[in-house]
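Participant: Prediction below, plus the sequence it came from.
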Amino acid sequence: MATEQSGDELSFSRNKNQSTGLMMRIRKFNPREVFTWKLAKTWAMGQGLAVLICGTAICSQYLATNFQVNTPMLQSFLNYILLCVTYTTMLLCRRGDGNILQILKKRGWKYLLLGLVDVEANYTVVKAYQYTTITSVQLLDCFVVPVLMVLSWWILKIRYKMVHFVAVCICLLGVGAMVGADLLAGRDQGSTSNILLGDGLVLLSAVLYAISNVSQEYTVKNLSRVEFLGMLGLFGTIISTVQMVILERNEVAKIQWSWEVVLLFSAFAVCMYTLYSCMPLVMKLSSATSINLSLLTTDLFSLFSGIFLFQYNFSGLYLVSLVVILIGFITYNAVPTPAAPTEEEEEERSRAATDLTTSSSVCEQGRYYGAAASQSEITKQEVSVRIPAEEVEDDEEEQKADVEKKDRRKEEKKRRRKKRRHSEPSQNHRGGSDFAVGCSTKM
């Protein structure tokens, strides 16, 4: 009975301590620490990227519906060629280690794989719309977030907390509300020819996008933004050209060119180029996971624009999903995601720990086991104190001797002066006596 009571008391005390700790955290909560300018800036920049993605979707939909143009590789080729002309040219003008030749020698094969991953990610997600519905694409495209978290934990050594997982779940609930709004509005469009293949392509594109985004975050934060975009533009242009010639040469030949088609292609290329150019800036400010949580609102922008352009039906759940995604984004960014210490930091910590242990052991030996050593040190200190003391005494004696010599010299000078004074009156006295004697002889 006593043990049961003690166990109950311990559990009660633990629960009490946890509740008090939670209450203390709630009391210490400061909204200014969460709703910062950096958070607002990250959210605004993420929504800007979402608007750019929405622009690419609108251009692609206009090309497909109004002009029967389905050439995703040609559209990606235009983006990569712009990146190549801009950023690869910058790498060609560099000198030293930042030159394109040095980059190709050191890590060219890595950028080749990265270019292949990025090109196929863009291609598979566009290709998936030919086999599955928009609802499936929206739901399965969210798979990029958990894959990003796993890759960030493994490659970037980012350590997440329970708050971050809860925030991700909240954002996914917002996406679920958006899909429900699509179903209520009757917007479950798309092909159903091969749903299994389409869903597999969406999942594959999510994994490829996650790999590309993690690689981009690592490169931007450790190397250079220009290097990443320049090498991606170079290899992306080569890969997309080869794939376009193999897979889309017939589709490109069927295009009936007009000023409207050229304008749509140009708008798509400008939106994609701006998206690729601005993404590293936002990623350097936050992280790949945070950006993708913010990009979950892309479908909402597409829906809002589709209400005016394609006469979509509106539902109030769209606004609910937007608010839920915003709450999840704020919750995710409220708590920082610290990175695990690198090997160099761990080595420095271990060295510091060994230095502390050695110094503490030396102190303990000096306290408890080094009495003789301490006495010898004391005697050495006494000797070292005596030696300067004797030197000081010798200096004082020399000074005293100098002062005595000076005093003796002064006394001798005084004596000489006195002798001179005594000798002068004696001479005067002799002269006067002689004068008297002379006077007496004359008489």
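Facilitator: Nice, thanks for sending it over.
Participant: going forward, measure contacts between C-alpha atoms and count neighbours the same way
Facilitator: OK.
Participant: Just give the number of residues close to Tyr123.
Facilitator: By other CA atoms under 10 Å, the residues close to Tyr123 number 20.
Participant: pretty sure it is in a strand, no?
Facilitator: No. Read with DSSP: H, G, I helix; E, B strand; the rest coil, Tyr123 is helix and lies in no strand.
Participant: Quick check: it touching Met73?
Facilitator: Yes. Tyr123 lies in contact with Met73 (CA atoms under 8 Å); the separation is 6.6 Å.
Participant: Give me the common contacts of the two.
Facilitator: Both Tyr123 and Met73 lack any common contact, where contact means CA atoms under 8 Å, 6 or more residues apart in numbering.
Participant: could you pull out the strands for the stretch 201-350 of the chain?
Facilitator: Here the stretch 201-350 of the chain has no strands by DSSP state E, counting those that start in this stretch.
Participant: Now do the helices in it.
Facilitator: 225-247, 249-253, 259-285, 288-294, 298-309, 317-334, 343-364 (DSSP state H, counting those that start in this stretch).
Participant: among those, which is nearest Leu78?
Facilitator: The closest of the helices of the stretch 201-350 of the chain to Leu78 is helix 259-285. By CA to CA, the value is 5.7 Å.
Participant: Just the buried positions in the closest one, please.
Facilitator: Across helix 259-285, burial judged by 16 or more other CA atoms under 10 Å covers 261, 264-273, 275-280, 282-284.
Participant: do the same with stretch 217-228
Facilitator: Those would be Glu217, Tyr218, Thr219, Val220, Arg225, Val226, Glu227, Phe228, for stretch 217-228 by 16+ other CA under 10 Å.
Participant: now what about it, what contacts it?
Facilitator: Stretch 217-228 is contacted by residues Tyr87, Thr88, Met90, Leu91, Gly98, Leu156, Gln216, Pro280, Met283, Lys284, Ser287, Ala288 when judged by CA under 8 Å, 6+ apart.
Participant: Isn't the first one up against Gly230?
Facilitator: Yes. Under the contact definition of CA under 8 Å, Tyr87 touches Gly230, with a separation of 4.3 Å.
Participant: From the neighbour counts alone, determine which of the two ranks first.
Facilitator: Just comparing Tyr87 and Gly230: by other CA under 10 Å the higher neighbour count belongs to Gly230, 26 against 22.
Participant: before we go on, here's another structure to hold up against the first:
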Amino acid sequence: MPREQLDTLCYKIREGLPKWRDIFTWQLFKTLLMGQGLSVLICGTAVTSQYLASIYYLDTPMLQSFINYTLLGITYTMVLIFRRGDGNILQILKKKWWKYLLLGLTDVEANYAVVKAYQYTTLTSIQLLDCFIIPVLMILSWFFLKTRYRIIHYVAVCICLAGVGAMVGADILAGQEQGSTSDILLGDGLVLVSATLYAISNVCQEYTVKNLSRVEFLGMIGLFGSIISAIQLGVLEHNEVSKIQWTWEIALLLAGYALCMYGFYSFMPVVIKMTSATAVNLSLLTGDLFSLFCGLFLFQYTFSGLYIVSLVVILIGFIMFNTVPTLTRALDPASDEEGCENHAVDFDNNSIEGCVDEMSCAQVEQDQIKNQMNERQSACVVINSVKM
């Protein structure tokens, strides 16, 4: 092969390979940090719920959810009330009240189903089956958000799930089978239902925060979530609530749970807007690990080195998932309401506009490389002519 062709081939290979500075960016570090912050908040809700259930024998999941939705309503729904124009709550309810009613119902029942599952099955089963949300999210994002994943994304998901497998293996070896086993089949079914409902809620959340408004999503969730949870609280848990012997410890734990959940709901849309619902849920897989680490000191769990292995593997998978952007076809909310679809294509993370699929994007990149080569060759000819 001639030397000129060899140099051109080497140049194309070098240009085609991702550089370290292109992978480990400040954006990736910020996404990783915020994702783990959400995991810490999830850990806070798990620890406070464990204390309420095991120490004070308080089993009121709808009461805890009601407090969270009420806080969301007090803040974000009030903002919508004082807005003017199309962002006002009356205009939103006039056009989309039934959509947010269904979304609020989905979110409330997802929270309720996973908490009820602890009464029937083990923590190990819940940790495993809760990962069902990842494939459901990817399928829903494929059909409704027009997200197109690449091979590296599927590999990254498999790596994260392997990390969860290591965590579950550590639980089994340590003999930590927290939870009941009264009806394992019912409990596992509740976990799968919860994961599916969470996936639906997260896909709707991603669409809303990227195309409409984060405040609109949280305000509507706070409004309908508080109404639905209040009705369900009165029907299902009025006896349990009336029997509560209020102490400052119980009040403090309920407040801690509510604040952690409120912070989780408030900041999750921010991270989803930066990445995607799938990426956020991959980062949340470490939430169970943080809960186990807290359990080492609070509930005398047995430590296993597989916990550290699981944490590292999940973080590696999360980083791999975010190093390569997904291909997303952006939908126009206005035209979507009228049944029309805007076929403009958009990329995450400063991608090339106007590409319809990965083949066309690759062609654009090749054209750019050819143009750069032509420019360099032209520059060399000019320099040589000057020297002569």
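Facilitator: Done, it's in. Just so we're clear, the structure is a prediction, and the values are computed from it rather than from any experiment.
Participant: Just confirm Ser180 of the second structure contacts Gln119, I think it does.
Facilitator: Yes. Counting by CA under 8 Å, Ser180 of the second structure sits close enough to Gln119 to count as a contact (5.2 Å).
Participant: Show me what Leu52 of the second structure lines up with in the first structure.
Facilitator: Using TM-score structural alignment, the equivalent of Leu52 of the second structure in the first structure is Leu63.
Participant: Shouldn't that match be within a helix?
Facilitator: Yes. Inclusion of Leu63 of the first structure in a helix is indicated when three-state DSSP is applied.
Participant: residue contacts, Thr323 of the first structure?
Facilitator: For residue 323 of the first structure the amino acid is Val, not Thr. With CA under 8 Å, 6+ apart, Val323 of the first structure has these contacts: Gly174.
Participant: how near is it to Tyr62 of the first structure?
Facilitator: Val323 of the first structure is 29 Å from Tyr62 of the first structure, where distance means CA to CA, to the nearest Å.
Participant: With Ile383 of the second structure as the reference, measure out to Gln377 of the second structure.
Facilitator: According to CA to CA, Gln377 of the second structure and Ile383 of the second structure sit 10 Å apart.
Participant: next one: Leu28 of the second structure
Facilitator: From Leu28 of the second structure over to Ile383 of the second structure the distance is 41 Å, taken as CA to CA.
Participant: all helices of the stretch 1-150 of the first structure, in order?
Facilitator: Along the stretch 1-150 of the first structure, counting by DSSP H, counting those that start in this stretch, helices occupy 2-28, 31-34, 37-66, 72-83, 89-93, 100-128, 134-141, 144-154.
Participant: Out of the ones you listed, which one sits most buried?
Facilitator: helix 72-83 (a mean of 23; mean count of other CA atoms under 10 Å).
Participant: contacts for that helix?
Facilitator: 119, 122-123, 126-127, 229-230, 232-234, 236-237, 240-241, 243-244, 248, 252, 265, 268-270, 272-273.
Participant: Okay, angle between it and helix 37-66 too, please.
Facilitator: Interaxial angle, helix 72-83 of the first structure versus helix 37-66 (axes from the mean of the first three to the mean of the last three CA atoms, to 10 degrees): 130 degrees.
Participant: Please name the nearest non-neighbouring residue to the equivalent of Ser291 of the second structure over in the first structure.
Facilitator: With TM-score structural alignment as the criterion, Ser291 of the second structure lines up with Ser302 in the first structure. What sits nearest to Ser302 of the first structure in space, not counting adjacent residues and going by CA to CA, 6 or more residues apart in numbering, is Cys54, at 5.3 Å.
Participant: Please report how far the one you found lies from Val69 of the first structure.
Facilitator: Going from Cys54 of the first structure to Val69 of the first structure by CA to CA gives 18 Å.
Participant: circling back to that earlier point, can you add distance to Val147 of the first structure and give the helices of the stretch 201-350 of the first structure back as JSON lines?
Facilitator: Shown next, in JSON lines, are these (distance: least, CA to CA, whole Å):
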{"stretch": "helix 225-247", "distance to Val147 of the first structure": "21"}
{"stretch": "helix 249-253", "distance to Val147 of the first structure": "34"}
{"stretch": "helix 259-285", "distance to Val147 of the first structure": "17"}
{"stretch": "helix 288-294", "distance to Val147 of the first structure": "9"}
{"stretch": "helix 298-309", "distance to Val147 of the first structure": "19"}
{"stretch": "helix 317-334", "distance to Val147 of the first structure": "16"}
{"stretch": "helix 343-364", "distance to Val147 of the first structure": "25"}
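Participant: any idea which of those helices is most buried?
Facilitator: Each of the helices of the stretch 201-350 of the first structure was given a mean neighbour count from mean count of other CA under 10 Å, and the largest, a mean of 23, is that of helix 288-294.
Participant: mean offset of that one relative to the second structure (after superposition)
Facilitator: Taken over the aligned residues, the distance from helix 288-294 of the first structure to the second structure averages 0.4 Å (mean CA distance after the TM-score superposition for the first structure).
Participant: before we move on, back to that, how about the match of Leu52 of the second structure, what does it touch?
Facilitator: Taking CA under 8 Å, 6+ apart, we find Leu63 of the first structure in contact with Val69, Asn70, Val261, Leu264.
Participant: Assess the claim that the second one and Gln61 are in contact.
Facilitator: No. Counting by CA under 8 Å, Asn70 of the first structure sits too far from Gln61 to count as a contact (9.3 Å).
Participant: and Lys38 of the first structure, what pairs with it in the second structure?
Facilitator: So, by TM-score structural alignment, Lys38 of the first structure is matched to Gln27.
Participant: Near the counterpart of Thr302 of the second structure in the first structure, how many other residues are there?
Facilitator: In the first structure, Thr302 of the second structure lines up with Asn313, judged by TM-score structural alignment. Using other CA under 10 Å, Asn313 of the first structure is surrounded by 16 other residues.
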